[in-house]
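In: only the shape, not the letters, is given here:
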């Protein structure tokens, strides 16, 4: 199971480290290894969130997540995306932006760093919406009941997540973004309008992609409930109904899975922002960066599939809670990083600690339930005279 799930990750790690050693020597190999560990530590909570969504998808789309999805994650987000950001913010042509990334590493780093406020605002708003929609929903299972119960009551107010996000964005744009330190450390620059527009872009992206995927998911669940009702009443099976109706159920499932796939990719993009920016503290070579972060992204993909196949989220019910709290912390860190430099170790440790605490709480819960079940079983045996 472990080798089957992580086999490609192990193989790509070996190939990637060997390539780094050949092209850049021992120093390049060490940098690639460090970047891989950095990406895994920063995105561990991403794997838990992805697993919660991926388990709803069929095997075909799970494979798409591991194949096409990894190409988008490695080449799209870790290689192409920073160049696109440079082209847009510096108003360069695509060819010139590529030349800067390859030939002028210092200028490339300065341009990407200059674009950080916009990147942080977009990703921060998207992740903040994920956290708020989770925390405002009334769930049967609650980890921190003292906090989640009152928030679930507040969540009955429609669009509360959007209102809170907009308030946070306005505060960030009028405080953090008005005096952003420049790359060389001399003076500041006003990025209020940039942060405001980028943050709204992240919010709108979440509403569109998340809304469409949620709509098709609800439609799919309704159709499945209707099919189960028909079967229970002696009606036609879901397969027969699909054939008669021209495969509408299958088409609906495809649409739901497709938009969930898009949603997953946007989530991964939002998580990758801090990794890409943080990598500049280690290297400004775009290819070294892409290779190191790409290896880390492979492990996050494999870990996601491992969690789905092992049913880990069902066994440890508080893991999703811990991951969403980590998302909320990451959103706050991204927004704060518009003005303040926050070490990557802080970002990584917060996620790991929160998920670790949620895992420990899940173990305690499972143990107490098992002891409760054995106690009730023993009492029933005594009562029955066994």
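Out: In hand now; what should we look at? Just so we're clear, the structure is a prediction, and the values are computed from it rather than from any experiment. Numbering: from 1, shown residues only.
In: make it CA atoms for all contacts and neighbour counts henceforth
Out: OK.
In: what's the burial count for residue 34?
Out: When counting by other Cα atoms under 10 Å, one arrives at 16 neighbours for residue 34.
In: please compare the first structure with the one that follows:
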């Protein structure tokens, strides 16, 4: 059953991978093939936590909007973030039209000067704005999760303490703005204004999408709710008896769709920037990050939803949010100190693996408790 699901879910991604590698070889020979493979591995390793978060949000949508995200949404992720986004950055920073930016990428200057920087240099110069926008967007996702008193708590200390802080009104916004002000103070003075502006834009994007999603969610959800899903590991009534909404559609699902696109974009920032440490060729970046990487993120997302992994591993969503918090921290720290992309990828995997181990232990504890209870009932 699982083998059949894996084959059906990852079949298209494997086919796209083979096709992309063939195109890379025809485009630039063995060297291009090698670079494309490295970029694909980089993107997949950095994006597992992205797939987990996609799956948690995707479960809230009805079947139609799930298909919309897995088709149209993936196309936007491939061409928007991995192909057009770098060109738009070069246009915004250097004032070059997208066509001129593409020409600069394909035909770099023989000698780089201050008046004629390379495509890679322009992308690196734009890093503070990119990191501030993506970092603040991801930070707010993590903070709103961490300060939510009605969620399932992972562990005994840190998350309980953070949930208590959530009793402070607008705690997430207060912390996010404080972090942004600190970042603006430690960054190079030449980038201070742009970092503040980009960070505020990231905050506004998050608040706008969340606000509209909540409004449409309230307006369009039916009055009936799914039966309450108890959390046997919790002693808090809010967690034991909280109901789960039926899958949403219409405007609410559309706003969740936009939220997922912004989430994917924020996750992609480190991958896109990291790719320029390997190559500045937009064709290879599109093949490795876009076609191969994005397709595998899609397949992992589908597998998590269809296999019921998020239900089986109860703390996986918690781990994904901590991975988001770690990635936000990496992006914001990179405003001052260069952070290797391997670190940002591994820290997310560590949280995901830790959450899975905790889930397995909790499931085994529940099974033992159920066995003991059944033995006590059937005994004399």
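Out: On my side now, so go ahead. As the structure is a computational prediction, the values presented were derived from the model and not from experiment.
In: surely residue 326 of structure 1 meets residue 350?
Out: Yes. At 6.7 Å, residue 326 of structure 1 counts as touching residue 350 under the criterion of Cα atoms under 8 Å.
In: residue range for stretch 263-273 of structure 2 in structure 1?
Out: Counting by TM-score structural alignment, stretch 263-273 of structure 2 falls onto residues 267-277 of structure 1.
In: identify the residue of structure 1 aligned to residue 46 of structure 2.
Out: Matched to structure 1 by TM-score structural alignment, residue 46 of structure 2 sits across from residue 42.
In: ok, that match - contacts?
Out: Contacts of residue 42 of structure 1 were listed using Cα atoms under 8 Å, 6 or more residues apart in numbering, and they are 271, 275, 344, 347, 348, 349, 351.
In: give me that answer again for 10 Å
Out: 271-272, 274-275, 278, 296, 330, 344-352 (Cα atoms under 10 Å, 6 or more residues apart in numbering).
In: make a ChimeraX selection of whichever of these turn out to be buried.
Out: Applying 16 or more other Cα atoms under 10 Å to the contacts of residue 42 of structure 1 leaves a buried subset, and the ChimeraX line that selects it is:
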select :271,272,274,275,278,296,330,344,347,348,350,351,352
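In: list the ones among the contacts of residue 42 of structure 1 that fall in strands.
Out: Of the positions in the contacts of residue 42 of structure 1, not one sits in strands, assigned by DSSP state E.
In: narrow the contacts of residue 42 of structure 1 to those in helices?
Out: Among the contacts of residue 42 of structure 1, the ones falling in helices (DSSP state H) are 271-272, 274-275, 278, 296, 330, 344-352.
In: how about the helices in the stretch 1-150 of structure 2?
Out: Ranges of helices within the stretch 1-150 of structure 2 are 2-46, 48-58, 63-68, 74-75, 85-94, 98-106, 119-125, 127-146, based on DSSP state H, counting those that start in this stretch.
In: quick one: closest of those to residue 367 of structure 2.
Out: When the helices of the stretch 1-150 of structure 2 are compared by Cα to Cα, helix 2-46 sits nearest residue 367 of structure 2, at 22.4 Å.
In: the match of stretch 263-273 of structure 2: average distance to aligned residues in structure 2?
Out: Once fitted to structure 2, stretch 267-277 of structure 1 is off its aligned match by 0.3 Å on average (mean Cα distance after the TM-score superposition for structure 1).
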